[in-house]
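# structural data only, the sequence is not supplied:
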């Protein structure tokens, strides 16, 4: 195969993100976002991808280019069926459709993007890269919930984890930053965006992660509650009279930071804290408390931690979040250098003090590059 370009598609219910990368050097040739699909001039995903094709063609990068080696598709949920990048066939699409109950908000849109792209370029290899795949290496002791095994197996109830492409990319980039072989490095990756997750990665292999059956479990997020006593759901239904759908909306869309203080933007919460807003301060403290709990837990899971890596919007840009999360953890070998932490930058960098046994890094994530790398490697295998 002579082509070195990969088109990465992230198809949402009403949006289509794309990037065109040249795998010869990892460079970005084009990127963009088509929004409000189903409204106005962009009637559906076919129209959206046609728009993408037109935009690329205008730059001399058309979808018909012989330089295009593959299309890489982000798919949120692969269940236990898909644990690595997969060449898309009719049978694969059918299997992904079976997983829709596990990701009803995401997988249908991902499938639509796949079908439309295959119609436009049926001759081109297309690869599904799954958010859950990186976490499929978790041992059963980490992946299993302690409920009746027959019930769990019948309904696919287990911990899958998400943000896998980010955790894979960042754990590898952290080892590169340290100048060490990936197999030698144990890393706690903290993907802190509006959605947030932590992972414990031993030698490049995920052994635990904070999200579970769905992206609701784990850290406090922008609008999601994170960890919660399951009986809260029963209480809200029995005492509060809320329906299942109402509780779902509450925990996913009206909880987390926005539920605690009415804002889910860390910059706005910080501004409010600086002005003495107590609700904003409590939201921040709850957020940090949960984050510190997971750092401690994953230190125990890994036994030896070589690096802690912060990534995504909050992780990469909010120095005060990083400082608060790791404050007074010298007993664990973690010491942040205040001046290094305060420096903003767009590249991977160390912010730990010289005497810190554990390296602390800020590593910008690149999920599109990870998807492109995995897709390109598969079609050239």
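Structure's in. What do you need? None of these values were measured; they are calculated from a predicted model. Residues are numbered from 1 along each chain as shown.

# please make it C-alpha for all contacts and neighbour counts, starting now.
Noted.

# can you give me the strands in the stretch 251-381 of the chain?
307-311, 349-350, 359-362 (DSSP state E, counting those that start in this stretch).

# contact partners for the residue nearest the centre of the chain?
Centroid-nearest residue in the chain: residue 163, 2.2 Å away (criterion: CA atoms, centre = their mean). The contact partners of residue 163, taken as CA atoms under 8 Å, 6 or more residues apart in numbering, are 131-132, 191, 197.

# quick one: which of these sit in strands?
In this view, those that belong to strands under DSSP state E are 191, 197.

# distance to residue 333 added to the contacts of residue 163, as a markdown table?
What follows is the contacts of residue 163, written out as a markdown table (distance: CA to CA, whole Å):
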| residue | distance to residue 333 |
| --- | --- |
| 131 | 31 |
| 132 | 31 |
| 191 | 21 |
| 197 | 22 |
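
# check it against this one:
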């Protein structure tokens, strides 16, 4: 068995997953949250081995505890106690490596990177580009390195997959000296998911990744779309921050910056108020009153006009990017949908591609509506473009990249 522990650390919580990379099966997972509050919560789940069939994980047992958790170091102590009491024991079988999700690697990190004190300094220095994420990621790294000092730790960056963007794709048309001095450019995010899905699509279809032109829609509360040519990201909807691009759960996506200038001058809104507006009070929440597509679809069924408009704006933006990326790629072989909305909302998938018949895209309504799970084709047999639903697994992708970087 080759166990790899994956850590996804936030400012007041962290998720973890232990995988056996010989079978790519999840052995255990958990969540430690409300770190720093009077009472924290720790949840640990152990998975039983399958008795037959593919090496999939089956739920065995979950235990939840409530206790004070002062900081990330204390949180890792709670996690280690859960592994020892509920299994699998990390004392008997310690991880061969620990992988860490890091949101922003700037233009410095373009591959999974062994963590050293210098790498930590760089992650900290890049926090100016992701102040809500990189400091939290770094806190998890430091706590994990203290807990597992004798194993390699690897940083896997959300931005790394998009380091293949050309200068024409990542450059903003503002004063070049100002942009360079403040590192303002398009970086892209969700790269781990886009890589996993594009690789999985090629493997599922039995076609070389290098020969495929793909469009991947990662649609969750945060949402992005990427054009991938031969396994390389050539364009992506998120930019300097995860705000740019598609309409999301609470984020506006693309907006004329002058609208914000107008709100500042005429409504007296501060920078912080504008930040809160476009990041936390916009998107589907701002348009339809909810950031949950299930609520919005239910409201549409009741005839709610606000919900109808919100859904139409959401889908309109998806179509705009689909058309743009068909042009950037010169056509597509595969279009994939992933993440919570992408995997579970047939109406979104159908709406996003409804006008792409000119490009040979044909959705099969029965396949699209089928309540299936797992990777599957939802286009017709006659469709010139294969349309897939591909469940993402960012933890597995991080584990794969971690194992590859950790091995000499």
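Perfect, thanks for sending it. All values derive from a computational prediction rather than experimental measurement.

# need the TM-score from the superposition.
Here the TM-score for the pair of chains, by TM-score structural alignment, normalised by the length of the first structure, is 0.98; 379 aligned residues with a CA RMSD of 1.0 Å.

# with mean neighbour count and distance to residue 57 of the first structure added, can I get the strands of the stretch 251-381 of the first structure in CSV?
Listed next are the strands of the stretch 251-381 of the first structure as CSV, based on neighbours: other CA atoms under 10 Å; distance: least, CA to CA, whole Å:
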stretch, mean neighbour count, distance to residue 57 of the first structure
strand 307-311, 26, 33
strand 349-350, 20, 37
strand 359-362, 26, 36
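
# how about those in a markdown table, adding distance to residue 97 of the first structure?
What follows is the strands of the stretch 251-381 of the first structure, written out as a markdown table (distance: least, CA to CA, whole Å):
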| stretch | distance to residue 97 of the first structure |
| --- | --- |
| strand 307-311 | 31 |
| strand 349-350 | 40 |
| strand 359-362 | 37 |
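
# now the alignment partner in the second structure of residue 59 of the first structure: closest residue in space that isn't a chain neighbour?
Counting by TM-score structural alignment, residue 59 of the first structure corresponds to residue 86 in the second structure. Nearest residue to residue 86 of the second structure, sequence neighbours excluded (CA to CA, 6 or more residues apart in numbering): residue 46, at 7.4 Å.

# by contact count, what packs against the strand or helix carrying the one you found?
Under the criterion of DSSP states H and E, residue 46 of the second structure resides in strand 40-48. If you count contacts as 3 or more CA pairs under 8 Å, 6 or more residues apart in numbering; DSSP states H and E, strand 40-48 of the second structure packs onto strand 25-33, strand 58-67, helix 72-86.

# so which bits of it are buried?
40-48 (16 or more other CA atoms under 10 Å).

# and which of the residues you listed is nearest to residue 21 of the second structure?
residue 47 (14.8 Å; CA to CA).

# ok, the closest one touching residue 88?
No - between residue 47 of the second structure and residue 88 there is no contact under CA atoms under 8 Å: 9.4 Å.

# overlap in contacts, these two.
By CA under 8 Å, 6+ apart, residue 47 of the second structure and residue 88 have these common neighbours: 27-28.

# about what we covered before: can you list the buried residues of strand 40-48 of the second structure in CSV and add distance to residue 5 of the second structure?
Output for those, formatted as CSV (distance: CA to CA, whole Å):
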residue, distance to residue 5 of the second structure
40, 22
41, 20
42, 17
43, 16
44, 14
45, 14
46, 14
47, 15
48, 17
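
# out of the residues you listed, which is nearest to residue 67 of the second structure?
When these are compared for distance to residue 67 of the second structure (CA to CA), residue 40 wins out at 5.2 Å.

# quick one: the nearest residue to the closest one once chain neighbours are set aside and residue 290 of the second structure, what's the gap?
Spatial nearest neighbour of residue 40 of the second structure, excluding adjacent residues (CA to CA, 6+ apart): residue 34 at 4.7 Å. Residue 34 of the second structure sits 24 Å away from residue 290 of the second structure when distances are taken as CA to CA, to the nearest Å.

# if you count neighbours, what's buried in the top helix by length along the first structure?
Secondary structure of the first structure per DSSP state H: the longest helix is helix 278-302. Using 16+ other CA under 10 Å as the test for burial, helix 278-302 of the first structure gives 279-281, 283-284, 286-288, 290-292, 294-295, 298-299, 301-302.

# post-alignment, that helix versus the second structure, mean distance?
Comparison of helix 278-302 of the first structure with the second structure after fitting gives an average deviation of 0.2 Å (mean CA distance after the TM-score superposition for the first structure).

# residue range in the second structure corresponding to that helix, please.
Under the criterion TM-score structural alignment, helix 278-302 of the first structure matches residues 305-329.

# quick one: the helices in the stretch 51-200 of the second structure, in order.
72-86, 117-125, 134-147, 167-170, 176-181, 191-205 (DSSP state H, counting those that start in this stretch).

# mean deviation of the second one from the first structure?
Superposed on the first structure, helix 117-125 of the second structure shows a mean distance to its aligned partners of 0.4 Å (mean CA distance after the TM-score superposition for the first structure).

# what residues in the first structure pair up with that helix?
The aligned range for helix 117-125 of the second structure is 90-98, by TM-score structural alignment.

# now do the fifth one
Helix 176-181 of the second structure corresponds to residues 149-154 in the first structure, going by TM-score structural alignment.

# need the residues that contact that stretch.
By CA under 8 Å, 6+ apart, the residues outside stretch 149-154 of the first structure that reach it are 157-158.

# so how far is it from its chain's centroid?
Chain-centre distance of stretch 149-154 of the first structure: 27 Å, with CA atoms, centre = their mean, to the nearest Å.

# repeat for stretch 36-47 of the first structure
On CA atoms, centre = their mean, the centre of stretch 36-47 of the first structure falls 26 Å from that of its chain.

# got a list of contacts for that stretch?
The contact list for stretch 36-47 of the first structure (CA under 8 Å, 6+ apart) reads 13-16, 48, 112-113, 116.

# could you do stretch 84-97 of the second structure as well?
Residues from elsewhere that reach stretch 84-97 of the second structure, judged by CA under 8 Å, 6+ apart: 2-5, 27-28, 46, 80, 83, 151-154, 402-403, 406.

# which among those residues count as buried?
Counted by 16+ other CA under 10 Å, the contacts of stretch 84-97 of the second structure give 3-5, 27-28, 46, 80, 83, 152-154, 402-403, 406 as buried.

# so what does residue 128 of the first structure match up with in the second structure?
Checking TM-score structural alignment: residue 128 of the first structure goes with residue 155.

# that match and residue 99 touch, don't they?
Yes - counting by CA under 8 Å, residue 99 is a contact partner of residue 155 of the second structure at 6.0 Å.
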